[in-house]
Each structure stands twice: as C-alpha cells, then as structure tokens.
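>>> Provided below are the primary sequence and the corresponding predicted coordinates.
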Amino acid sequence: MRAVGVTEFGGPEALHVVDVPPEPLGPGQVRVRVTAAAVSPTDTHLREGAYAGRDPVQEFPYVPGMDAAGVLAEIGPGTDTDLQVGDRVMAIVVPTGAHGAYREDLVLPAGSVTRAPAGSTDAEASTLPMNGLTARLALDLMGLQPGQVLAVTGAAGAFGGYVVQLGRADGLTVVADASEADEQLVRDLGADVVVRRGDDVADRIRAEFPDGVDGLADGSVQDAAVLPAVRDGGAVATVRGYRGDGSGRVRVHPTLVRRVAEDRVALDRLREQAEQGVLTLRVARTLPAEDAAEAHRLLARGGVRGRLVLTF
C-alpha cells in the first residue's frame, strides 16, 4: 500500500513514498480509498519529530496527514453508519505511526467520516475536516452569544477563515486581522471589521473596540501578545496548547481537535454548511503525492492561501 512518510525525522526532503501494509478493518470502522489529503502545519511538526513519543507504541515510517477525502471502500461488522460503499467521503485522521492521511488506504472510526459536500472536488473536501472541526470547537469552547464580538487572528489562513465564517453564521460581530494583500479576502470571508496584522494587533483591535472583545481565536499563534485585546472575563481559544499568563483575567481554552475527531454530527454539519455556501473550501494548489516534499517547502515559504493538497 502506497503512502508518503518519513523513516527519519527532518526537513521536507525526509518525505518519500513508502510501502505500508493495509490496515485491518474492525467493528465500528470503515475503509477509505484516499484520493486527496490536505497539507497542514501539523504535518510539518510530525515530519520534524515534534510528536515522537506522544503515543505508546510508534515506529517508522511515520505518515503525516489529518485530512482525507476519497471513496468509502468497505464497512466493518456492526458499524453504525448511513454511509454506503462507493460514497464520496471526507474524514479527519488522528495520525499515529503509519496511520496518517498521506496514504492510499485508510481505516477510520465511522464517526470520523462523513459524505463529501455535494458539488465539491475531492481536493476541496479534504480541506474541511480538521480545520473546520477545530474552528467549531474553538467557538464552542468560548461560548459566545449572538451579538457579541469575536476577534480572529490569522484570519486569511484555513483555521482563521473558517472561524470568521462560522462566527458570522453564529450571529457574532467579527473583527479580523489581515495584511494589506489579504484584506479583501478576509472581508469576502465575512469579517465586519478588518485591522492590520502584526505584533501590535491587540492595540489595533482595542482601537476599534475600546472595551475589548468578548472572545478571540488566535490562529496566528501569538499567545500572550493577543490577550490584551480581550475584555476582563472574556475568552481566548488557542491552537498550540497555550494556556494563558496565569492571571485568570481571561478564560484561555487550548483547542485540541483530537477531542472531537469522532464527532460525526459536527463533521456532517460542516458538510451542510459547505453545501449552503456558509463555508468556503479553498484549495491553493494540488500536487501528486510523490511531490509531498515540495508541498511542505511551499508551505514553509509562507503566503499560501487555502490548502495545498496531495492527490493519489
């Protein structure tokens, strides 16, 4: 079974095509023939070895990838699902060892898989599961109410863009950051107010909302630097484990998508919202799986808008 992984940790050049055995199919599981796998910063951290030792038993090759799309190939015994063999599907993957989205054949819990949005390509569908669920979880953890103000940093990115769109759908007022080049993109995603991105983004947000915003999703991973943008008692959702400055002035919620990786109801709701046009599926470029190293190089250079997607 063809996959793209690493046999030693390193830079993009460490990625290469490897042969892995098919995964066994058990109760409550489905098998997906993967045709598209989105590339994310999490994949680069795995490639570099940042997560080595996180799981009890791991050995090379390590296969990255948290987003997959393709065709449902098989359903395990006793599996509760309304999916049928042959359906076009998308899935979130929690990588462990050779179990990652960069492979042709993948066995997953049924709760991690739902239909691909109607009218989407497989590449487009692969951009939604991980970032979409992370964005949804971030908003749910903050618990904002319609009419409250949400700030989003990294709004032009995949996670940030979904937070902007889901926040608007939740009835929130959204203030988002952007470079000059990305300002129109972020406005098109639905931001009510756009401020210039940068180290002083908290000051820029406060200039627009002097009392502070009610919640902030920190897609740009600025951690402590963005806390001043939030009012006392407000909430912040972070994406790299940051837990706040210890003051207790604001509620800080590390947003770990693994917690909702089998929430098929939430995943299917994202599908519906993509079909309704609430969410925009953005593909920057597709590359054959054999060119995964180049995809990682492109991501490292920055400026990618939408997801790079590997195709099988």
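Arrived safely.
>>> Going by C-alpha atoms from here, please, whenever you check contacts or count neighbours.
Fine.
>>> Could you pull out the helices in this protein for me?
If you assign secondary structure with DSSP state H, the helices in the chain sit at 41-48, 122-125, 129-142, 158-169, 183-189, 201-208, 264-275, 292-301.
>>> of all those, which lies closest to residue 214?
Closest approach to residue 214 among these is made by helix 129-142 (8.9 Å; Cα to Cα).
>>> Adding mean neighbour count as columns, could you present the helices of the chain in CSV?
Putting these into CSV (neighbours: other Cα atoms under 10 Å) gives the following:
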stretch, mean neighbour count
helix 41-48, 18
helix 122-125, 26
helix 129-142, 23
helix 158-169, 26
helix 183-189, 19
helix 201-208, 18
helix 264-275, 19
helix 292-301, 17
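>>> Put this next to the first one:
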Amino acid sequence: MSTALMRAVGFTAFGGPEVVSVAEVPVPEPGPGQVLVRVSAAPLHFFDRAARSGALRSMLAEGPRYVLGWDMCGTVHTVGPGVVAFAPGDPVVGMVDWLTTRTGTQAEYAVLDASALAPAPAGTTPAAASTLPLNALTATQALDLLRLDAGRTLAVTGAGGAVGGYVVELAKDRGLRVVALSASRDEGFLTGLGAVFVPRSDDPAGALLAAAPEGVDGLVDGASLGDRVLPAVRDGGGFVAVRPPATPEPQRGIRTMPVITRGDGAQLRSLVDLVDKGRLTLRVARTFAYEEAHLAHEQLDRGGQRGRLVLLP
C-alpha cells in the first residue's frame, strides 16, 4: 500500500531564501488528542526566517527536511482518538509549537493538537484568518504577563507590526491607555485604534517619556529595542520582550520577561470572538503560492511589511 504524499514548504540546508523549496512528503497522521487539518493558508513568521537562515543552528541539524510554519487556517480532515470538539469539515485556526515538532503548517496537511484549535472567524478569507493564532496569542499572553489594570499606561514598540497591532487593540479592549512607538507611516492606523502615536527616533525612551512623563506602567517590546526603551518604564513596572534575546536585565524593581507563546484553544476562541465582533483587525500584506515561497522569504528578509505574508497551497 503506497503512502499518501502532500506538498510542503521547507528546507534541508541553511541559507538564504533560495534554500526554501516545495517537496512531496508523507501526509502525517493524527495521534490521540490531535487533528489532521487540510491547510488553506499559512503565514510566514520571524521564526521561519531564523530556522532557515541557521540562526537556530544549535537546535537544528542540516539534512532532514524541515516543514516550516507555526499557524494556519484550514478544514478538519480527520480527528485522532479522543477528539470530540471537532469533526471533519469544521473550519479551524490554530498553531503548533514548531520548536518542539519541527514539522509545521506550510503544507497541504498538518497535524495540530485539538487543544490548540478554535473555530475559524466567520466572514473573512482563510489568508486573513491564518494571521490570527501565533501573533494574537503572543499579544494577549504578553499582556497577561504584565497584569495591568484598566486605566494604566502601556507602551508598545513596533506597534505597527503584526504583533504590535494586536497588542494595541487588545490593550485598548482591556481599558489601557496605549502609547504606540512606530514608523511615521503607521500613525493613521495606530491613532485610529485609539493609541497615542510616538514616531520612531534615535532616542526611543525619551520619545516615550515625552508622551508619558511619569513613565509607563508596562511595555511590550515588539521592536526588540531592549535596554534602549527600559528607561521609559516606571520603577516597579513591567517589560515583556516579544523576542526572548531582547529581554533586558531587571532594574529599579522592573519585572523583565520574555513571552513564550503557547497554543491555547480557549484563548484563541476568545480572540476569534473579538474578530467576529470587529474589535480585532486581521492584516495580510501579500499572498504567495507554495512555488513562490522563496519570493515570500525574500520579502520577509527585506522586512517592513505591515500584516503577514501568507502562503496558499
């Protein structure tokens, strides 16, 4: 009996965008508590670039084919033993912990834990829906780490980016005052979300303090500015690094911590609900076919896009 095959985006050697290719690999099978999803769309992320480039060389070995991708939107194909919350045909969104599985979502089929899935948002495209899980979960889990009460002031760096935009909207939804540091082109978007806009500068801490002279109660560092913006946080405040290497050493009683995003179906359902109610914005920068994945990586390397680059089978 022949093994069923599928197309998948990945790499076998570290390097630039040219090492990314499409290959046929076996269709995975769901185990207990897992779901096999037929993928409709899967976005690219910083970690895809890090894995491909060799930045994660200490965790990966050249030779095996790694299938890239952290999250997706798709349709349930089959369910593993013990899964009752989902059935074949259900449209879903979800994420995998790629650093654990080493097998991702940029494939025609992907296996995900049922506990990391949620029904897909209604009334949106699969490409747009696929941009929700990893970035929005990162944003909400970063805010959870800060534990700020309504009325407190939050600063967000890289506020116009994929994670930063979600942080701003979710923070406003929690009743926080938001000071958003980003490029000038993002001013309209961020003020439209209700944030106080602060243009990017050579003195980001000074720019934030000009908008919040007493210092901010918490800061989510989407731009990985680290120590350069820590002076903007008041004594005893909180600082969350979106990328763990940019976590500064604690000082002045400030809690500094990375956000290590975890799949959480219940939390994802709450985020989907916000999308359905028009309180969370999904942004797609551009879509690519699998065969154009190397072009998507070229654009990812150039940076500066607003919204996600999304691969479509």
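That came through, no problem. Because the structure is predicted, anything quoted here is derived from the model rather than measured.
>>> Now compute the TM-score of the two chains, please.
Structural agreement between the two chains, given as a TM-score (TM-score structural alignment, normalised by the length of structure 1), stands at 0.94; 306 aligned residues with a Cα RMSD of 1.6 Å.
>>> After alignment, which residue of structure 2 pairs with residue 206 of structure 1?
For residue 206 of structure 1, the aligned residue in structure 2 is residue 209 (criterion: TM-score structural alignment).
>>> still on that earlier bit, JSON lines for the helices of structure 1, including distance to residue 89 of structure 1?
Below are the helices of structure 1 laid out as JSON lines (distance: least, Cα to Cα, whole Å):
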{"stretch": "helix 41-48", "distance to residue 89 of structure 1": "21"}
{"stretch": "helix 122-125", "distance to residue 89 of structure 1": "8"}
{"stretch": "helix 129-142", "distance to residue 89 of structure 1": "11"}
{"stretch": "helix 158-169", "distance to residue 89 of structure 1": "20"}
{"stretch": "helix 183-189", "distance to residue 89 of structure 1": "25"}
{"stretch": "helix 201-208", "distance to residue 89 of structure 1": "38"}
{"stretch": "helix 264-275", "distance to residue 89 of structure 1": "10"}
{"stretch": "helix 292-301", "distance to residue 89 of structure 1": "22"}
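>>> Determine which residue lies closest to the centroid of structure 1.
residue 131 (2.0 Å; Cα atoms, centre = their mean).
>>> list the contacts for that one?
Contacts were defined as Cα atoms under 8 Å, 6 or more residues apart in numbering; by that measure residue 131 of structure 1 touches 158, 159, 162.
>>> counterpart of the first one in structure 2?
The pairwise alignment with structure 2 assigns residue 158 of structure 1 to residue 162, based on TM-score structural alignment.
>>> Would you check how far apart the closest residue in space to that match that isn't next to it in sequence and residue 94 of structure 2 are?
Once its chain neighbours are removed from consideration, residue 162 of structure 2 has its nearest residue in residue 307; the separation is 5.2 Å (Cα to Cα, 6 or more residues apart in numbering). From residue 307 of structure 2 across to residue 94 of structure 2, the span is 18 Å (Cα to Cα, to the nearest Å).
>>> same question, residue 30 of structure 2
From residue 30 of structure 2 over to residue 94 of structure 2 the distance is 15 Å, taken as Cα to Cα.
>>> Of the two, which one has the most company?
Just comparing residue 30 of structure 2 and residue 94: by other Cα atoms under 10 Å the higher neighbour count belongs to residue 94, 31 against 19.
>>> What residue in structure 1 is paired with residue 70 of structure 2?
With TM-score structural alignment as the criterion, residue 70 of structure 2 matches residue 66.
>>> Does its match touch residue 96 like I think?
No - when contacts are counted by Cα atoms under 8 Å, residue 66 of structure 1 is not listed as touching residue 96 (10.3 Å).
>>> And these two? Which one has more around it.
With other Cα under 10 Å as the criterion, residue 66 of structure 1 and residue 96 differ in neighbour count, and residue 66 comes out ahead with 26 against 21.
>>> now the more buried one, nearest residue through space, not along the chain?
The shortest distance from residue 66 of structure 1 to any residue other than its chain neighbours is 4.4 Å, reached at residue 93 (Cα to Cα, 6+ apart).
>>> Quick one: map that neighbour onto structure 2.
Looks like residue 93 of structure 1 aligns to residue 96 there (TM-score structural alignment).
>>> Next, count neighbours for its match.
25.
>>> Equivalent analysis for residue 1 of structure 1, please.
Neighbour number of residue 1 of structure 1 under other Cα under 10 Å is 12.
>>> so what's it up against?
Residue 1 of structure 1 is in contact with 19, 20, 21, 22, 103, 104, 105, counting by Cα under 8 Å, 6+ apart.
>>> follow-up on the earlier one: pretty sure the match of residue 206 of structure 1 contacts residue 230?
No - here residue 209 of structure 2 does not reach residue 230: they are 10.7 Å apart, not a contact under Cα under 8 Å.
>>> Aligned to residue 44 of structure 2, what sits in structure 1?
Counting by TM-score structural alignment, which is the criterion used here, residue 44 of structure 2 corresponds to residue 39 in structure 1.
>>> just the buried members of the contacts of residue 1 of structure 1?
Listed as buried from the contacts of residue 1 of structure 1 are 20, 103, 104, 105; burial here means 16 or more other Cα atoms under 10 Å.
>>> Touching, the third one and residue 4? I think so.
No - under the contact definition of Cα under 8 Å, residue 104 of structure 1 does not touch residue 4, with a separation of 9.2 Å.
>>> quick revisit: from residue 212 of structure 2, how far off is the residue nearest to residue 162 of structure 2?
28 Å.
>>> what do you get for residue 49 of structure 2?
Taking Cα to Cα as the criterion, residue 49 of structure 2 is separated from residue 212 of structure 2 by 35 Å.
>>> ditto for residue 74 of structure 2
Per Cα to Cα, residue 74 of structure 2 is found 43 Å from residue 212 of structure 2.
>>> These two - which one has more neighbours?
Looking at residue 74 of structure 2 and residue 212 with other Cα under 10 Å, you find the greater number of neighbours at residue 74, namely 29 against 20.
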